[in-house]
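Visitor: Below are the sequence and a predicted model for it; my questions follow.
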Amino acid sequence: MISPADVERLFLQAVLSRGVMSAKLAQLLWEKSIDAVNASDGALKLQYRNDKQSWDEFVTKINHSLDNFELEFRALHDEITGKEMYALVNRKGDDIAQMATDYTPIEITFFKAIVERIMLAPHESYSISSMAALREPTAAKLNITKSQAEVVLGSFVAKGWLLKSKKGRYSLSTRSLLELLPYLKSNYPDEIVECTICFDIITRGIGCFTPNCKTRMHFHCFNTFRKRHNACPSCSKDWPRESKDKQFIPIGEDAAKEGDERSRRARSDEAEESDDDEDEEEPPTQDTPPPKKSQKGKKSVKAEDRMDVDGDGDNGRPSQTQGTQRTRRSTRR
């Protein structure tokens, strides 16, 4: 029996067959789903309302139905065009294998390695060169040849998981940012940067040129903001009118510098563990002999023979350090 709930069923069926889509297409599918249900049962007379509030209410209703499956019909603005995009995504970020079932384990591991290099790219460049991408299988000790890696990279681009620019650099696509966002937030929390205006993740855009200012914006967010405001929303520094002005700090492949990929940058948690290991000192043992006292008549004392002012007065041994202070270096610039 036909019911209003069939609109949601038909809509989700259409979404599953299309993947990432624009908001305009998603709303068209909603309208077509309503028309199909009305055509099946003329007594229903369901109405399609082309306004934002009605659309938001429908999306909320869809997501409520998907809660038990840990799925979500999620929106994100395309970083290049600024268009609102939608996709049905897995909310759980515990396994990147959700990206596709037709890739082999080796290919998925390869993709994870590429994602890591992109997320850890210095200077907020969020990209990796073609040469560096082709070296990843060797670095990750994967049983895959260079020619095979080229084919797989081409597949990642063709299926919309990666973007390849005219400069030959790979970066994350809108599809990856939509569908892998839980994974990215879970594995790279310190590398995630959000747009100051829309609060979406940003991997392409501009940053304020004032030292230590945290303002970051997508190009389309900047263009909208700049029409009404003349200064940075964080530091109040006057801004140029054009986002391409050289004063701004680039975010994305334009921020990449020669030599960036000669060394690997570790995730923040890995770097901290490494620093902790380097900073830990082996405490002196109880068998350490006491320092020799300077002899009378000597004009100088060797460095190793100097008395420790914090030493134990009874036995002349240096006191044990109660706690080693550790310093942590930030992996971000």
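Guide: Ah, there it is.

Visitor: When you work out contacts or count neighbours from here on, use the C-alpha atoms and nothing else.
Guide: Noted.

Visitor: And the contacts of stretch 219-234?
Guide: By Cα atoms under 8 Å, 6 or more residues apart in numbering, the list of residues contacting stretch 219-234 from outside reads 79-82, 197-198, 204-206, 208, 213-215, 237-243.

Visitor: What residues of it count as buried?
Guide: 219-222, 225-226, 231-232 (16 or more other Cα atoms under 10 Å).

Visitor: what do you get for stretch 6-26?
Guide: Those would be 7-8, 10-12, 14-15, 20-23, 26, for stretch 6-26 by 16+ other Cα under 10 Å.

Visitor: Put this next to the previous one:
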Amino acid sequence: MQGSTRRAGIMTDVHRRFLQLMMTHGVLEEWDVRRLQKHCYKVHDRNATMEKLEDFINNINSVLESLYIEIKKGVTEDDGRPIYALVNLATTSVSKMATDFAENELDLFRKALELIIDSDTGFASSTNILNLVDQLKGKKMRKKDAEQVLQKFVQNKWLIEKEGEFTLHGRAILEMEHYIRETYPDAVKICNICHSLLIQGQSCETCGIRMHLPCVAKYFQSNSEPRCPHCNDYWPHQVPEVFDPEKERETGISKSNKKVLAVQAALVVPAEGSLPGGLPAAALSEREASVFPVPRTTSLFFTFMVNIFGINRS
């Protein structure tokens, strides 16, 4: 295997270990994904020439395709940082799995989502979300309990909280874009530049077109007098700074991982053969678990998605 050329669709121990660690995290910034890939080669195939990240992930995705799972690339809406998330592509019972969330907790997320989509800013205040607690399906929930559930969504990177307001995490956007477009056709917002789903962004006060903050930054980065790409009127908003990957490499650490999460190795290691579709899992060492610590809850977002929207419950 050492030094060999890998054919598309062939899973080596390098790919299996990478996939296993992606499963435990669910979503990672690109800096950490590259670091993870390098580590997996070091453990299993240190003499091999490392594949380009795009080819490496495409190889894994070719195997996951029949399982309706994909490692998908996106960017954060606030500052354009590249991220990779393991997402579910299925809309049938083939991907139906149990979750750790009760019916009323799932309904709380649904209501938060609706408020976020309907808002002009892409944020929903905790007050507005908690005011809907009495309307939840299933067991009654106190506002205090609802606050804790919202924090669980934040910890698992499905929501982001900023100063008492909530918006969708990039992980949720990657997985839910198709659903949101279909479910909220009248409220959905699309970026005029990249034509992807827009939750946070800026809008033209004249014609109303919207743009992601990273798209605004790139479009106007060399323009001292920014004008709307649609109507050519003056763009009244402050142009945000463009994400600089070179500067990020110099810092040697990603923004989201400045603080290492302390999690015991026992919570990290899936059982042998526990990868999707029965793919053999490479065992993780205790040292490796400490190098790549993971969130306290290792449930994948796609297990949550299938249940929250009642996809094919028959």
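Guide: Looks like it came in fine. Source: prediction; values computed, not measured.

Visitor: Got a TM-score for the pair?
Guide: For this chain pair, the superposition-based TM-score is 0.65 by TM-score structural alignment, normalised by the length of structure 2; 229 aligned residues with a Cα RMSD of 2.7 Å.

Visitor: Nearest to Q148 of structure 1 among the buried residues of stretch 219-234 of structure 1?
Guide: F219 (35.6 Å; Cα to Cα).

Visitor: Just give me the match in structure 2 for the closest one.
Guide: Mapped onto structure 2 by TM-score structural alignment, F219 of structure 1 lines up with L213.

Visitor: Then N63 of structure 1 would be within a helix, right?
Guide: Yes. Counting by DSSP: H, G, I helix; E, B strand; the rest coil, N63 of structure 1 is part of a helix.

Visitor: any idea what it aligns with in structure 2?
Guide: N63 of structure 1 maps onto N61 in structure 2, by TM-score structural alignment.

Visitor: Please apply the same query to I34 of structure 1.
Guide: Under TM-score structural alignment, I34 of structure 1 pairs with Y41 in structure 2.

Visitor: OK, contacts around the residue positioned nearest the centre of structure 1?
Guide: Nearest residue to the geometric centre of structure 1 (Cα atoms, centre = their mean): I192, 4.3 Å. Counting by Cα under 8 Å, 6+ apart, I192 of structure 1 makes contact with 184-185, 201-202.

Visitor: What segments of the stretch 101-250 of structure 1 are strands?
Guide: Along the stretch 101-250 of structure 1, the segments classed as strands by DSSP state E, counting those that start in this stretch run 128-129, 162-164, 169-172, 205-207, 216-217, 249-251.

Visitor: and the third one, how far from structure 2 on average?
Guide: Which is strand 169-172 of structure 1. By mean Cα distance after the TM-score superposition for structure 1, the fitted strand 169-172 of structure 1 averages 1.6 Å away from its aligned residues in structure 2.

Visitor: quick one: contacts of that strand?
Guide: 115, 118, 126-130, 133, 161-164, 203, 253.

Visitor: What is the nearest of the residues you listed to Q53 of structure 1?
Guide: T203 (29.4 Å).

Visitor: And that closest one? What does it align with in structure 2?
Guide: In structure 2, T203 of structure 1 lands on I199 (TM-score structural alignment).

Visitor: isn't its match right up against K189?
Guide: Yes. The pair I199 of structure 2 and K189 passes the contact test of Cα atoms under 8 Å, sitting 6.9 Å apart.

Visitor: ok, back up a step: ok, the counterpart of the residue nearest to the centre of structure 1 in structure 2 to K137 of structure 2 distance?
Guide: Matched to structure 2 by TM-score structural alignment, I192 of structure 1 sits across from V188. Distance of V188 of structure 2 to K137 of structure 2, given as Cα to Cα, to the nearest Å: 25 Å.

Visitor: Sounds good, over and out.
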